[in-house]
Structures are given as structure tokens and as C-alpha cells.
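In: Got a sequence here, can you model it:
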Amino acid sequence: MVVVNESVDTTARIPAPGFTPRVSILDLAIIGRGQTAADAFANSVALARRAEARGYERVWYAEHHNMAAIASSATSVLIGHIAAHTSTIRLGAGGIMLPNHSPLTIAEQFGTLETLHPGRIDLGLGRAPGSDQTTARAMRRDLRASDQFPDDVRELQAYLGGESLVQGVTAVPGAGTNVPLYILGSSLFGARLAASLGLPYAFASHFAPGALLQAVELYRSEFQPSTQLAEPYAIAGVNVIAADDDEHAQQQFTMVRRTRVARFLTPGRDLTDEQADAVLASPQGQQLAQMMHYSAVGVASEVASYITEFAHHAGVDEVITAHASPTIDDRLRSVDLVADALDPVTI
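Out: Okay, the predicted model is just below:
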């Protein structure tokens, strides 16, 4: 069966009859137990190739720092590597934490990617540090930089459009590539900014579900058309584990929850299964479980139905699936099963 912390209420948002969401993938480039970053990169190549073969919309990678289990810190470099090992699927950042960088640097990096792989590159932008405060200081990040996020987005957009807001400065490569921008968020701030700039909006409901419905509704109601986008386009994330039988899916989900306890609540400590379960039963553990509120776990048909119902529930045009299975073989199987179960038109 599909497992969520609470059943999805599909009465809140009812898109037009016949609506089906596009489906894409968020790859966290997980370094599994006993594995290296090189193993994670090889797995990411395999996952992107499978997604391409099965017709998924895009694969995105997120900027995280100082996290032992996530290898996507140099996000633009990883995207370039994956793009060189695929042919047609769209690839991008979901996202780049813009306050960690100068807009010019990101325009040059993604202008380079677009030049090398034309028509295949997306640039999602977030304003969080993607790390803790100590790591942020190690990156020489100004903790006040988040306040400049809207201006930095506009500056970056201008570089990519070939109309620099900084006199005498041009992004080379980058100018005129018009890499499509997406605003990422888990609050009303990002929704309002995406609407005002006329950009697509992606909500991180796979780990921060609380404001999903309110944010998407705000985005749609305040959207202003732009040269990039005539109508609002919303994306939201779901954790997915599809398996051949429900028992195997549930076993994987249990392993994922235990691993996340160690990663987020007891970093640096190896926990037994009993210890991890005890932490999960605690108030802190319940908060972690709530982060995974939107999770579809089970056999293919039920997971596919959940993805469609979730899109109706949230009022989004696209669902980005984070296939959370602990091993690459199980992740690839999950990708295949979801593709098999969904109408080919959907993905």
C-alpha cells in the first residue's frame, strides 16, 4: 500500500478535467554506507540514463555542503558530468543556493553548461545556505546575503539574457543563453518572488511539507507573465519508493527512516536499528517523520496513483520524485516501476 503520514485530501485543488502531471526526478547523489563519492557519481549517471530512457521530464541535483552522505556540493560540475553521459534529458540544479555565490559566477557556470549542452539545462535557485552556519562561514558566506536574494536573481537573469545590470560586465559564456530559471522554496517568500518575476516555482515538499498548499495558491494568484513564462508553472516534490511487492517497499522505507535519523539527528554516530527506532519514536524523531509527510511507498500502481492524486491535491503541473531506496538497484527499479505504471503521456 501507499504509506503517508496522513491520507492525501484531493478535494483541496481540482485541476481541469484530463489533467496529468509531468514527472521528473530529484537525485540527491547519495553516498551509501561503505561507498565513496565516486560510487555516488556512477550511480547518478546510471539513474539519469535510466530516467532518459524511460521518458522522465528532467533530473535535478541540489547544492548541499558538509553532508557526508550527499555528493552534489559542486552542483554545476556534477551536472556537466551527467550531461556528458546522457543525450536528451533536461538536467539542472534543484537548486543552486544563490547567496553562496556571485550571480556572475553562476551565470558563467550555467552559461557554459548551456553552451556545451544546448536546450538541456535548468537553473533552480534557492536562498538557504544548504549547510549549517559553521559551514557557511567556511564558504566565506555573508549571512546577510539571503536578504539580497531577489536582487541577485534579477542580476543573474540579466546576465543570462545579455542585458547586464552591472555596467561593463558581461557573462562569458552566459550572455544570451537565456538558461531558464526556477525559484525554489519551502515558504511563501519564494512563492511571492517567483510570481512577481514570472518564473516557475518549485516547492520542497519532499522534506518541508507545511506550507505547500498556501504557497502554490499564492504563487498562482499573484503570478505576473514574463518573457520566460506566460502562465504559472508549479512543481512539488514527493519521496518515492516503488517495489515489486509491498513488503520490500516497506522494508526500504524503514531503512531510509533509520538512515535519516543518523544523518540529521545523530550525525557522526552509528546507531543500531533498535536505537534508531527509539529516536524515531521520540519528539525529535516525529518531527523528522513529518518532514517525509509526502511519501509514496508501495507497489507501482498505488505509487503512480498517489503521484497523480498529489498533483491534484497540491495544484502543481509537475511532480519531482525523490527515489529514496537505499541501493542504486532498488532506485533504478523504482524509476522503472513508476514509468511502467504511469500513462506514457504523463511522463
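In: Going by C-alpha atoms from here, please, whenever you check contacts or count neighbours.
Out: OK.
In: Confirm for me that residue 334 is in contact with residue 245.
Out: No: applying C-alpha atoms under 8 Å as the test, residue 334 and residue 245 come out as separate, 11.3 Å apart.
In: ok, these two, which is more surrounded?
Out: residue 334 (26 against 12; other C-alpha atoms under 10 Å).
In: Double-check that that one belongs to a strand.
Out: No: using DSSP: H, G, I helix; E, B strand; the rest coil, the secondary structure at residue 334 is helix, not a strand.
In: And this one, please, so the two structures can be compared:
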Amino acid sequence: MKLSILDQSAAAHGRGQDETIRQTLALAQQAEAWGYHRFWVSEHHSHPSIVGTAPEVLMAAIAARTQRIRLGSAGVMLPHYAALKVAEQFRVLDALAPRRIDLGVGRAPGSDGRTAQLLNPDRNASERFPQQVMELQAWVNGQNLPPGHPGHKVYAYPQSDTAPDIWMLGSSDYGAQLAAHLGLPYAFAYFITDGQGADEALQIYRETFRPSAGLQKPNAALCVWALAADTDEEALRLFESRARWKMDRNLGRIGALLPPEDAARDYSPAEQFALERLREGALIGSAATLGRKLRQLAARLEVDELVLITWTHDPAAQSRSYELMAQEFALTPST
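Out: You can find the predicted model right below:
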């Protein structure tokens, strides 16, 4: 099974946000050395917890520091932008790292409604998403748009004999249906829904998939939040930072990750019940424990690639988690 990483540049209490971005670069280099298949970065705006706002910039910096690992966006929130500009950015990235670039796109704003409107004042931008994706496909692959289209005989440069792979990202049936219709690979955001809707979306994707020039059969990946440590007990301790964040988020409080030792607070009885369920269902544990959970999940949903997202307050704990999973799944660097 392929293992990949999605790093969201999660803010940590007491650490500068600029340091968080640099930590993402360092993690990408480690991921390549451990043998991970892809390293993806995300796009969020005006988000106190996730400070990665410009995946295309991060990807360029990572491309300059790596040689083999695939790099991608998970994703570019396409309704914020002109498809031509996105195509140009990723054609430049492909020139810097040929055959290593994934262009993951999504329809969600990655922000609140007010921020989304500041990024693009067109309130109906998301309704054009399917058309944008098709335009993006043409420009990324060097194809001419049909006569009568405003983009006819307009091209995204630089051109070459390689092109980024476009991925559809989603957490609902909508993305699955569009990915299947356009013959694109599909990544389901399991970590957003805590698994709800995953079975249905993946089934729709596989059953309605239409082969395309770039992809002859369905290709689905699952993006999951996961944390490994040397023992089950240590993984549970580290998880307290994430658990506190999720419980606070339910109350509309969004901020940086707290250290595990500072994560406890007084919870209401209803919160205590929700917290216990959260701990019980979390993909955490020692390498053996988490490895078993991940294999069972991948087998149940019939995917052969998992993209792991790990938040910890301490970057060393995050690195150790990914290192343990690389060992558990016997990853080897590609040549």
C-alpha cells in the first residue's frame, strides 16, 4: 500500500508561524528520505490553526529541496482564482520538478464566507467549479479550448512534454461524481467527516467512473488523520492536543495547538461523552496498533493509498510518528 503525507502547517502555541512553515519544508525532506510516495500541502485562509495559505509557493520551495517524492496541493481552492493563472503556476512547478507535481483542486472555500468573498467577490464562483476544472485540464495539458470560448488559442506556459496530474478532492458525493465524470483521480477527505460518507462517495466514484486520456481506471486515495508513537499510552497522551482543539472548535474557538500537558480543561458531561468517543475512534497508537487500524480501514474501503495527516504540538513527535509508519509499512525511497 502507498503511504503519503498531507501537512497542513498547523500552528502550535509558543511557536512562530514562520517557523511552522519552515517545519513543513523540513518534514518534506524527511518524508522523501523515509520513502513516502507523495507530500501534499493544503490551502486555508484567515485560519488561526492552519497557516499554510499558498500551496504553490510551498511546493516550489519543497521542489528545490527534494529529488524524487511527488509534490501536490490538497488542495487549491479553485473558485478563488482564475483557472488560467492556476494552470500557469503549476506548469512552472512542473518545469521545476517534471513528473512530480499533483494539482489537487477543491470547491470548498478553505475559509469563512467573508474571507472567501475577499478572495473572490463573485458570490457564485463555486457554481462554475465544473467548468473551471475542465478549463484547467485543457490549459494544464496544453490543449486548445474550443472556438467561441474566451480562452480559445490562449495557452498556459511554460509548455513541455510533461504535465501535472490533476486530482479531485472532496468530502461528499459531489466531488466523487465530478471526478468520475471527468476521469480524474479522487482523494476523499476522511479526516474532515470522521469517515461519514466515505463508503458512499467511493462507491459512486468507482461505479460511475468514465475512462479519460489520463486515467483508464478509478484511482482513489483516502486522507486520514493519524498519530503513532512508541507506545499506545504515549500516542494517547500526544493526542490530547488534537482532542482539545476539536472540542474547542465545536464551541467556535479556533486557535493554535496546545502542548499535551496543557490541553486539559473542564468539560461538560456532554463534552466528556463526546471526548471519550473521539478517543475511542481515533486512528492513534503504537506503530503496530496504528498499522493494524490503517490496514483494516484501507481494506474495508478498498483503497491502496492512504494520505496521513498528523498534528502534534512538538515537531519531533510529528516526525517520529511518520518515521514509525514508514518502518511499519516497510517504505523504501524511490530511485
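In: quick one: TM-score?
Out: Scored against TM-score structural alignment, normalised by the length of structure 2, the superposed chains reach a TM-score of 0.89; 324 aligned residues with a C-alpha RMSD of 2.5 Å.
In: Which residue ranges of the stretch 51-200 of structure 1 form helices?
Out: With DSSP state H, counting those that start in this stretch, the ranges of helices along the stretch 51-200 of structure 1 come out as 75-84, 103-116, 133-138, 149-161, 188-197.
In: Report the buried residues of the third one.
Out: For helix 133-138 of structure 1, a neighbour-count test (16 or more other C-alpha atoms under 10 Å) marks residue 136 as buried.
In: which strands and helices sit next to it?
Out: Applying 3 or more C-alpha pairs under 8 Å, 6 or more residues apart in numbering; DSSP states H and E, one finds that helix 133-138 of structure 1 contacts no other helix or strand.
In: what's the counterpart of residue 304 of structure 2 in structure 1?
Out: Correspondence of residue 304 of structure 2 to structure 1, assessed by TM-score structural alignment: residue 317.
In: what about the corresponding residue of structure 1 for residue 158 of structure 2, how many neighbours?
Out: Residue 158 of structure 2 maps onto residue 173 in structure 1, with residues paired by TM-score structural alignment. Residue 173 of structure 1 has 18 neighbouring residues, counting by other C-alpha under 10 Å.
In: does residue 173 of structure 1 really touch residue 113, like I thought?
Out: No: between residue 173 of structure 1 and residue 113 there is no contact under C-alpha under 8 Å: 9.0 Å.
In: what's the spacing between the counterpart of residue 115 of structure 2 in structure 1 and residue 312 of structure 1?
Out: Under the alignment (TM-score structural alignment), residue 115 of structure 2 pairs with residue 135 of structure 1. In this view, residue 135 of structure 1 and residue 312 of structure 1 are 38 Å apart by C-alpha to C-alpha, to the nearest Å.
In: Residue 46 of structure 1 now?
Out: Distance, residue 46 of structure 1 to residue 312 of structure 1, using C-alpha to C-alpha: 31 Å.
In: now do residue 160 of structure 1
Out: Per C-alpha to C-alpha, residue 160 of structure 1 is found 34 Å from residue 312 of structure 1.
In: ok, these two, which is more surrounded?
Out: Neighbour count, other C-alpha under 10 Å: between residue 160 of structure 1 and residue 312, residue 160 has more, with 28 against 23.
In: Could you report the neighbour count for the nearest residue to residue 10 of structure 2 once chain neighbours are set aside?
Out: Leaving out its chain neighbours, the residue that sits closest to residue 10 of structure 2 by C-alpha to C-alpha, 6 or more residues apart in numbering is residue 50, at 4.6 Å. Look at residue 50 of structure 2: counted by other C-alpha under 10 Å, it has 23 neighbours.
In: before we move on, the earlier item: surely the match of residue 115 of structure 2 is in contact with residue 66?
Out: Yes: using C-alpha under 8 Å, residue 135 of structure 1 is in contact with residue 66, at 6.7 Å.
In: Distance of the aligned partner of residue 37 of structure 1 in structure 2 relative to residue 51 of structure 2?
Out: With TM-score structural alignment defining the correspondence, residue 37 of structure 1 maps onto residue 17 in structure 2. Distance of residue 17 of structure 2 to residue 51 of structure 2, given as C-alpha to C-alpha: 7 Å.
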